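[1] Pasting the sequence and the predicted coordinates here, then a few questions.
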Amino acid sequence: MGSRVEAGLIARIFGAICLSLLATSVAATCRDDQVHLRGDWGEARFRVEVADTGASRATGLMHRDSLPQGAGMLFVYPRPQVAVAFWMKNTRIPLDIIYMDSAGRVQRIAHKAIPYDETALPGGRGIQYVLEINGGLARSLGIGPGTELRHPAIGEDAAWPCE
């Protein structure tokens, strides 16, 4: 009978250790240089540069010849904006421009924005985060309105908070 009690105790301790390691692993994946997206289509992760100053947001991905697959740029505004619009002036790479609200929920996507095009691509009202990735990836992955983004920059309103 003593061995059953010991076995049960060992199993509970082992389970607690595994849960602790899993929680640490999940928390460790929420980093400044990565975003995670999830929706009914599944999940995806991108390595990102964060543009969170006026100067870095103004420059964005302009003047670059390529963007590695699995990479992107996350634009972070200090609060939801009255109106956000991007354009492709001096941008050489076709991009998907993903506009999100203060909770990190996708509201709109400008698919395959055309390099050098100066046409404004509006994201709408209440946009606080914008993710740029290689053109065509959003559709191929299934990213659409309602998709949730997780990143440390998203505050207490996060639909998918960092833990």
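    Looks like it arrived, so ask away. Just so we're clear, the structure is a prediction, and the values are computed from it rather than from any experiment.
[2] Every contact and neighbour count from this point should use C-alpha atoms.
    Noted.
[3] Now do the contacts for the residue nearest the centre of the chain.
    The chain has Val35 as the residue nearest its centroid, 3.5 Å off, counting by CA atoms, centre = their mean. Val35 sits next to 45-48, 149-151 when contact means CA atoms under 8 Å, 6 or more residues apart in numbering.
[4] With Ile98 instead?
    Contacts for Ile98 (CA under 8 Å, 6+ apart) come out as 106-110, 130-132.
[5] Below is structure B, check it against A:
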Amino acid sequence: MGLSSPTYFFELHRIAALAALLGMLAQAAPVRAAEEMLEIVTASGVHVFTVEVARTDEERAKGLMFRKELPEGRGMLFDFKPDQHVSMWMRNTYIPLDMLFINGDGTIRRIAENTVPLSEKTIPSGGPVRGVLEVIGGTAKKLGIKPGDKVAHPLFSDK
């Protein structure tokens, strides 16, 4: 069987088609941020979350858009280094969220509870923040999370 055989060309064609298909699937796959652990220290105890950390413009822009569910104990942490005034919205977001606006030292500045899915109303931070944690709506109330509570994650420092 030489390089000019019909079998050789058929195999090359199959390999090229497979490579093209894999390339299309890779492009269609959702962009997911890195997953890390985060703790919130409240009067009722320490609550641990697994969070995706959105550090790039692309990750922050997409956020939790188009997702149909977010399990309890999971969320997305937006990194807005350096600290700045931010506004969030719920465009293309199908699930209600609690948004925790967090100062650079890890102190929760403000909480927007049960934000309205698909709303384009802006939700301001109320001052400069380093990050925003989005968790499933109702989490803050359920766990007793309040402004002034502390978030432990490498993003925040005691400086």
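    In hand now; what should we look at? Just so it is clear, the structure is predicted and the values come from calculations on it, not from any experiment.
[6] Residue range in the second structure corresponding to stretch 45-58 of the first structure, please.
    The alignment of stretch 45-58 of the first structure onto the second structure (TM-score structural alignment) spans residues 48-61.
[7] buried ones in the matching stretch?
    49-55, 59-60 (16 or more other CA atoms under 10 Å).
[8] Show me what Lys146 of the second structure aligns to in the first structure.
    Under TM-score structural alignment, Lys146 of the second structure pairs with Gly144 in the first structure.
[9] Same check for the contacts of Val35 of the first structure, but in the second structure.
    Checked against the second structure using both residues aligned by TM-score structural alignment, their matches' CA atoms under 8 Å, those keep these contacts: 45-48, 149-151.
[10] In a markdown table, list the residues you listed along with secondary structure and distance to Ser3 of the first structure.
    Converted to a markdown table, these look like this (DSSP: H, G, I helix; E, B strand; the rest coil; distance: CA to CA, whole Å):
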| residue | secondary structure | distance to Ser3 of the first structure |
| --- | --- | --- |
| Arg45 | strand | 45 |
| Phe46 | strand | 48 |
| Arg47 | strand | 49 |
| Val48 | strand | 51 |
| Leu149 | strand | 47 |
| Arg150 | strand | 45 |
| His151 | coil | 46 |
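[11] Kindly reformat the residues you listed as CSV containing distance to Leu9 of the first structure.
    Formatted as CSV, these follow (distance: CA to CA, whole Å):
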residue, distance to Leu9 of the first structure
Arg45, 37
Phe46, 40
Arg47, 41
Val48, 43
Leu149, 39
Arg150, 36
His151, 37
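[12] what kind of secondary structure is the residue nearest to the centre of the first structure in?
    strand (DSSP: H, G, I helix; E, B strand; the rest coil).
[13] Kindly report the same for the one 3 residues further on.
    Using three-state DSSP, the three-state assignment for Arg38 of the first structure comes out as strand.
[14] now Leu9 of the first structure
    Here Leu9 of the first structure is helix, with the state taken from three-state DSSP.
[15] all helices in the first structure, in order from the N-terminus.
    For the first structure, the helices defined by DSSP state H cover 2-29, 54-59, 137-141.
[16] could those be laid out in a markdown table, adding distance to Met100 of the first structure?
    Shown next, in a markdown table, are the helices of the first structure (distance: least, CA to CA, whole Å):
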| stretch | distance to Met100 of the first structure |
| --- | --- |
| helix 2-29 | 21 |
| helix 54-59 | 15 |
| helix 137-141 | 14 |
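[17] Any idea which of the ones you listed gets closest to Arg92 of the first structure?
    helix 54-59 (12.7 Å; CA to CA).
[18] what sits up against the closest one?
    For helix 54-59 of the first structure, the surrounding residues in contact (CA under 8 Å, 6+ apart) are 51, 75.
[19] go again using 10 Å as the cut-off
    49-52, 73-77, 86, 89-91 (CA atoms under 10 Å, 6 or more residues apart in numbering).
[20] How many neighbouring residues does Leu143 of the second structure have?
    Using other CA atoms under 10 Å, Leu143 of the second structure is surrounded by 15 other residues.
[21] which residues touch it?
    With CA under 10 Å, 6+ apart, Leu143 of the second structure has these contacts: 40, 42-47.
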